[in-house]
Each structure stands twice: as structure tokens, then as C-alpha cells.
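>>> quick one: sequence plus predicted model below, questions after.
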Amino acid sequence: MAQPKLYAGPKLRETRTALGLTQKAFAAKLGVSLPYLNQMENNNRPVSSTVLLALAQDFGVDIASFGSGATERLVSDLSEVLADPVFDGDSPPAADLRLAAANAPGLAHAFLALHRAYRGTHERLASLDEALGHADAQALPSPWEEVRDFFHYCDNYIDAVDRAAEHAARDWPGDGQIAGAVQARLDGLGVTLRLADGAPLRHYEADSRILTLSAQSSAETQVFQMLLQLAMLTHGALLDATLDLARFRSDEARAIARIGLANYFAGAALMPYGRFLEAAGAERHDLERLARGFGASIEQVAHRLSTLQRPEARGVPFFFVRVDQAGTITKRHSATRLQFARFGGACPLWNVHRAFETPGRFLRQLAETPDGVRYFSLAREISKPGGSFGAPTRRFAIALGCEVAHAGALVYADGMDLGRADAFEPIGISCRICDRAGCHQRSVPPLERRLRVDPDTRDILPYEVG
């Protein structure tokens, strides 16, 4: 089967600009004519395999970055935003959205930022937020949303941080019992470790170099927090350099992202890329066996599996999501075509919501989204006890999944009829942008479809989706 043509003009132009070359000089180095390069940069011609090879060999460019993953995410985000009622009328066809995302990604991101600003202002007006009217009440994305989008558009894989963590873990024991080795590394830095009842998960006093961890937290959490502090102390310059490239709009966003990168380092050091990728394949992604082998929690393992997207050694492309008991998405990462709702909760037909009913058990689901893509989804309830009588227990549910073409690599898919069309349950992203007409769990009408209301007929819903 012929490979699809790769149109990546903006990315090619961005690469040339970053190298500080004119079109004429760049064309000469790539071994193509100036008009041919100009046509490729303007998406009038696809990027040839010869050019991709030259970019990789002569300039060290990661040609995987020329793929369509970011374009697909932009198309998904544009589709959701354009379903907002403020855009009265028919939504542009998918082909137009793909052209915009591929040819003008900067403009597409600016459009998304403009919509976020509109939503921020609209929500403040609707809630009569007393911050309205203050000089600092600007319609910008919240720092949390800005950081979430940063990881989202990086495919949740940060190469420099991941490799640094793998290097730091080169001497860890192979049985997953690394607490002693991590503590010895901290001891070498002059850090004193203490466990205390009633303490927060982690508290570091820079002056005394005392690291205090909660005695009530699990052993996996304590090791993870030790690794996070190790990242802060030994790789601060790397974290800051990565943040400089991201160019966050506020100090708050940068501070949140710095913690996020330190968390990323901790997970990557706990489960080093090469060893973890090999073990994941050998264990057929059995979360419990991987958790025991690396001294990690099931949630940590599932999250780490969603980051295995190193260009030359990719793992199964997973999505990972965590929801609270209200259905609100608190973590979301996707290396698949499945994109999560940016606003509101997830589809109620998704098995991640049913996981709360069966604590401690894995739930399996074959699902199909409105675009016809089929997925295998694994869900489980995750409880985080407070560590003492009367302390609140935090309950979440996580879901890990992949497109059904990869399901054979998961032990959890054994025995499921992956070839039977009616075995796949219809799910969506969120009700407001899902146009399934006969959904029995619909909470609100789809924004981009007209409704028919018959006062003489009532079915499951008081209206019909046109």
C-alpha cells in the first residue's frame, strides 16, 4: 500500500529559519532546486523522501516531528471550538480544518487562544466574578490550562528530560527496589531524609537541606517524591532550559510546568525508557506485573506507558486519562487519535466511569468513536487512602487504551472478539460536540445540530437530533 504524501511546509520553513539559512542556501544543502524548495515550503508539493533523509543525516533533524500527530490534535481542537454556539452557522468542513492546521498552524493556535480568551471573559461575566473589572483580570488561559496544553502538544514526551532521567537511573538495581539507591544519591548531595506523621507529601528546606516526606504515604509515593526532589537539585538547569523554550505567559504557568517536568523526570527515572519499554513488551503491558517489577504504582505505570514515544524506539501509542468521581478529567494524555474534551467531563458511556462501581478490578471495553476509529480501553478505580482513621480517601478512576490494531500487544485483550463490529460500544468525546442521534445517555444537545421538538411525542429525550 502506497504511503500517504507528506505535506509539511510550515515545519520545513520553521526548520530552515531555526538553522538561520536562506531558501537558496537551504536548497543547495538539501540538493534540490530553489523553486522546488519554495513549493514544498508552501505545501504545493509534498516533502520528498530525499529531503527527509538529508534533514536527518546532514542536520540531525528528528523527521518524526514532520508527522501528522500535531495536525490531528489541532484539527480535533478546532472542531470542538467551532461547535461553540458563538459560531452561528455551519462548521467548516473537515478538509478546510486540515488545510488550516497543516498550512497555518500558528494561525490555528492563535484562533484557539482567542476562543479561550472569549470563554474566560464569558464565564467571568456569567458568574459575576468580582475579579471582573480589576486591572489584572485579563482573558488569558489559566496557568493550569497553558501547562496542560504544553504537554498535550509535546505528545507527553520530553526527550531531553527523559534521556537525563534514564542516565541518572543507570545504576539502579534491577529488582525495582531503588529506595536505598535514591536515598544514597540524596545523601551524597548532603540532603537529610525524614518521615513525619501529618507532613505534606514532600517538603524541602533549602537552608537546612532537610527533605521531609509524609509517613502516611505509600512506599511508591515516597520514592517518587525523592526522585522529584533529586530532579530539582541536580537537573535544575535542564528544567529551566526546557521552560525557556516553552515561553509561558506567566510566572505561575512556568512554576507549574517546572513541577510537571520534575514529575516527568521522576517517572522516567523510576521506569527508565529502555528497560521499561522492553519489560512492557515482554509482560504484554500487564500493569500489575510492571508495577511490582519497577516498584511503582499502577497509576504511575499506566501514565509512563503513555509517554513511550521516543522517535527511534516507540512503544504502543496509548491514551491515558484520570477522572474524579464527578467525571471531571484531572489528567489526560494521548498518543492516539482519541482526543479528550477540553471543557467539561468525558463521555458517560466510557468504561472509566463504571470503574468506581468495581473497586480493585480491571474493566475492559471495546469502543468506537463517531469518526469510526475503534479502541480497546482498560479502566480501574484508584483509591488513595489518607493513612489514618478519619483521614479522607481520594478516589479516582484511570483509563489506558489504544487503537484496536495494537490490542493484541495487551494481555487484557485476550479472549475478546476484536473482529466483531457489534462488540464495539459507541462512545464520544463529550455530549456538546457528539452528533450521535440515538444516544440514551445524552445530557445536553449537540451544539452543531438542529433539534426537532414534537409536543405530542416523548421518547428518552424530549427532542430529536436533526
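It's in.
>>> switch to C-alpha atoms for all contacts and neighbour counts from now on
Will do.
>>> what sits closest to residue 277 if chain neighbours are left out?
residue 315 (6.6 Å; C-alpha to C-alpha, 6 or more residues apart in numbering).
>>> could you do residue 365 as well?
residue 377 (5.1 Å).
>>> still on that earlier bit, residue contacts, the residue nearest to residue 277?
Contacts here follow C-alpha atoms under 8 Å, 6 or more residues apart in numbering; on that basis residue 315 touches 277, 305, 308, 309.
>>> here comes the other one, which I'd like you to weigh against the first:
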Amino acid sequence: MTRPIVGTRIREHRRSLGLTQVELARRLDISPSYLNLIEHNKRGIAGTLLRRTAEELKLDLEQLDGAAEHRLLDLLQEIAHAPELSAMSIEEESAGEFIGRYPGWARALAALARSEREANAAARALADRLNHDPFLGDAVHRMLTRIAAIRSAAEILTDFPDIPAERRDRFHQIINDESQVLTEIGEALAAYFDKLDQTDRTLTPLDEVDALFEARENRFDEIEVTARSIGLESDPAPAPRRAKARALAETRLGPLVDSIVAEQEVLETVSARSRARKALVSYAAAALLAPMEAFRPRAAELGYDIEALADAFSLDMETVCSRLTALPRDEGTPRFGYFRANAAGTILEMQSLPGLVAPRYASACPLWVLYRAQQSPEAVIRQRALFPSGARFVFLARARSTGVTGFGKPRHYVTDMLALSEEDARLTIYAPDPGVPVEEVGPACRICPRKSCQHRADDPFTA
């Protein structure tokens, strides 16, 4: 996949130094014909030969085959898969050649594509909010109800001019009271839409909590440090580990959680603060169950295998997913997103990833493995997902039974799903297998541009 970058760069740098193929081949102790095959991407180069070539061309090894070029190549190949460019017959196999010969133009094209993708993501997120936001739906419903009441009272006053003064005053009072409520709703809606233009403001309590976790990269070091000083085994109560961790998080870490919530300006509403406190207590319980100084190296050793980690730390799947999303953002550490959904398709919890457009207030695309996993409960299912923007992700989903179980009682399932970019997935045991097909998915029907999808349940917002 990266060979075209190396071969082309060797050729371009050799020419810039005024070296012939014959001369460079002599210095490398290989035949000119073999060097020609390398430069035209017909043979690979690595190890000692690559290092000697870099030395002869007076380049650092990373300048020939660096990580930045790998990411740039991935992005150009994603651009080639964009649905809106499908009719252009883009030569995807020439992406490496393009980077090697014209690195500046390649970076410029990638920057334009990234800018366009971010603009589309923002537009889709806004469309999702405007169509599915429960606050907006409730406000519009309340507004219509008040308008109907005002209209009814006004019609009575118009149609029956001779009604007694007492009743007339009563209808005037109804119009006055409903008008005041209508004004309050209008002011709330105006404030809501004002927030849409402010990138540093949030819209609903759910957004406020999401913004808090996103700003902290889903990691709260003060909770990690305090949890490490407490330790789960310091509580002698004979209770299941998870129940014990939850109780300790509430009693010993509760004051710290309250102070964190109180300091967050992004948490503007009582509902948001309540949601944030619940989420942070769960975070603290997970930190007690799997301290990061032990979890992090073990996770890397196991290739971030979620089932192996559950066994190693005696954890449930939800806690494993929580700890993986809280991993420090270091070079070489994959970044995980997390989704949890019930059997009705409702997303109960979400920690998204950059570039992964997901609905906040509606069900996601039914083609996500998040929903398919409930057909095979307790098994981890992997999916290579290609979004309309060209972004590629690896999804890992596992359905688990929830609630009280027993003979004669129905089983209810929720699904935990981790998401990684394809680039990060290569750092795990879930690295995308070239033999596994890439599945075209979308964010949600209402905000998905794939109009020809056979599984579409609703028309797109832009239709």
C-alpha cells in the first residue's frame, strides 16, 4: 500500500541530485534494472537496502517512508471512494505516485477534502439536531397548543359579540395568559437558535455532557489519581466487585465528582449537571475496577482484545469499553469511540470519534453492526464500515443480556460497540483484513446522502 510513495520518492530525489540510475545502483550494489523496478513501484524496498538508499540520497529514513505520508495516502484513498466522485474514475492505485511526485499538491488536496468533510459533518449534525432534537419538538408542540388556544378564544369573541361581560373578560384573560406563555416559548426558541451560531455553546443537556467529555478527551485525571489512592480492596464489604466499586465511587469519590460538575461552565442546566454526575460516578467506578496504570499496559499486550481484557480484569463488557475510551492520547495508542444501543435501536450512550458522524437523537444507520450483533448475542462481531464522506472505520459490537434473567423470563439485550478509525485499528488485533469486504453504511437515514440505499427508512433531509 505504501510502496508507491517510496519508489517515486527515490526516483525524484535521485534526479534532484543529478544521479543516474546506473550510478545509484552501483553505490547500492544492485543492478540498474532492479533499481528501475523499485523506482517504478514494481518491487518493494525495506530493511538494509532502504536505509542505504536513504543515506546515499542524503535523506532521513522517515523522509522516504514516514508516518505522515501513510496518513496522507490513506486520506487520498478515502477521497477516491467518495460517492460524489464515483463517476470520475479516479486512479486510486496512483495515489502513492501522486504523493511522491507532488507532495505539496497532495497535502493541499487532502486539506481541502478535510475542510469539506468537516463542513458536511457540521451540516449533518445541525440537520440531525433540527429534525430530532426533543427540546425543539417539545417547544414547537407547546407553541402550536398555545396558538390553538388563543385562536379558539378569539373566534368565540368574534362569532359571539353579545356574550356576557363576565365571560368576555374570561376569554380576554385566556388570550392574555396564553400569549405570555407563547412569548416565553418564543424567547426560548430564539435563545436555542442563537446557540446554533456559537461554536463554543451547546444545545441540550445531552450535548452539554457530551461537550464536557469531549473537551476532556473522555479522561479525568483527578478521578484516576484519587481512585488509585483508594483502591477497590480497601472496602471490606462482601459484595460483588461492580456493586462494591459503584458504592465506593459514590461515597469516597462523590465529593470530587460534585466539585468537577460545579466547575464546568459548559453544564448550563440542572438536567445536564445531573446527567454529568451520573456519568462521572460510572467513570469513577470503572477507574476503581481497572486502574489505568495496570489496564493500559495489559491492554497493549493483549492487542486491545476486549474479551481477553474482560477475563484478565474480571470486568463486564461495558466497563472494558469505558476504560478503552479513557486511554491517554499518546502516539501509538488507538483512540476508541463507544456506542450502546437497546433492542429498539435507541442509542443509550455515545462517545463519538472525529470524522464519525452519528445521530444524537435518532437511531443510527440500520446497517451498522451495532444492531446486527443482537442476532448473535455474546459474540464479538467486526465490521469494516465506509461512510458517504469516504471515512473508514472498524466497528466491534457485542450484545449482552441485561436485566433479571431466569427460567420462563424473556431475555433483553443491549449492544456495546467500539469504533476505531482504520488507521488506529491497525494497532490492535482487529486490524482490517484485506479479505474482509468493506460495507457501505451511513450515519442515519434522515442525514444520509445515499438515496439509492435499499434499507432507507426515511427520505434524506436534503431531498
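That came through fine. Nothing here was measured: the structure is a model prediction, and the numbers come from that model.
>>> TM-score of the superposed pair?
After superposition, the two chains reach a TM-score (TM-score structural alignment, normalised by the length of structure 2) of 0.57; 307 aligned residues with a C-alpha RMSD of 3.8 Å.
>>> and the residue nearest to residue 277 of structure 1, what's its match in structure 2?
Aligned by TM-score structural alignment, residue 315 of structure 1 pairs with residue 333 of structure 2.
>>> any idea how far that match lies from residue 296 of structure 2?
9 Å (C-alpha to C-alpha, to the nearest Å).
>>> any common contacting residues for the two?
With C-alpha under 8 Å, 6+ apart, residue 333 of structure 2 and residue 296 have common neighbours residue 327.
>>> got the contact list for the helix or strand containing the residue nearest to residue 365 of structure 1?
According to DSSP states H and E, residue 377 of structure 1 maps onto strand 374-384. Outside strand 374-384 of structure 1, the residues that touch it by C-alpha under 8 Å, 6+ apart are 299, 351-352, 355-356, 358-368, 393-404, 407, 412-413, 424.
>>> so that strand corresponds to what in structure 2?
Against structure 2, strand 374-384 of structure 1 falls on residues 392-402 (TM-score structural alignment).
>>> tell me the average deviation of that stretch from structure 1 after fitting.
Comparison of stretch 392-402 of structure 2 with structure 1 after fitting gives an average deviation of 1.3 Å (mean C-alpha distance after the TM-score superposition for structure 1).
>>> and that stretch, what's buried?
Of all the residues in stretch 392-402 of structure 2, those buried under the rule 16 or more other C-alpha atoms under 10 Å are 392, 393, 394, 395, 396, 397, 398, 399, 400.
>>> cool, and stretch 326-336 of structure 2?
So, applying 16+ other C-alpha under 10 Å, buried residues of stretch 326-336 of structure 2: 326, 327, 328, 333, 334, 335, 336.
>>> now intersect those residues with the strands, please.
Assignment to strands by DSSP state E places none of the buried residues of stretch 326-336 of structure 2 there.
>>> okay, the residues you listed in CSV with distance to residue 96 of structure 2 next?
Listed next are these as CSV, based on distance: C-alpha to C-alpha, whole Å:
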residue, distance to residue 96 of structure 2
326, 34
327, 32
328, 32
333, 26
334, 24
335, 26
336, 28
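>>> and the residue nearest the centre of structure 1, which helix or strand is it part of?
Here the mean C-alpha position of structure 1 is nearest to the C-alpha of residue 333 (C-alpha atoms, centre = their mean), at a distance of 2.1 Å. For residue 333 of structure 1, the enclosing helix or strand under DSSP H and E is strand 329-334.
>>> now for the helix or strand that residue 55 of structure 2 is a member of, which elements pack on it?
Residue 55 of structure 2 belongs to helix 47-56 when assigned by DSSP H and E. Helix 47-56 of structure 2 sits against helix 21-28, helix 61-65, with contacts defined as 3 or more C-alpha pairs under 8 Å, 6 or more residues apart in numbering; DSSP states H and E.
>>> any chance of the buried residues of stretch 392-402 of structure 2 in CSV, plus distance to residue 206 of structure 2?
As requested, the buried residues of stretch 392-402 of structure 2 are exported to CSV (distance: C-alpha to C-alpha, whole Å):
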residue, distance to residue 206 of structure 2
392, 26
393, 24
394, 25
395, 23
396, 24
397, 23
398, 24
399, 24
400, 25
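>>> returning to what we had before: how close does the residue nearest to residue 365 of structure 1 sit to residue 427 of structure 1?
11 Å.
>>> quick revisit: so which of the contacts of residue 315 of structure 1 hold up in structure 2?
Among these, the contacts conserved in structure 2 (both residues aligned by TM-score structural alignment, their matches' C-alpha atoms under 8 Å) are residue 308.
>>> restricted to helices, list the contacts of residue 315 of structure 1.
Per DSSP state H, helices hold the following members of the contacts of residue 315 of structure 1: 277, 305.
>>> contacts for the top helix by length along structure 1, please.
Under DSSP H, the helix in structure 1 containing the largest number of residues is helix 105-127. The contact list for helix 105-127 of structure 1 (C-alpha under 8 Å, 6+ apart) reads 10, 71, 74, 77-78, 81, 100-101, 132, 138-141.
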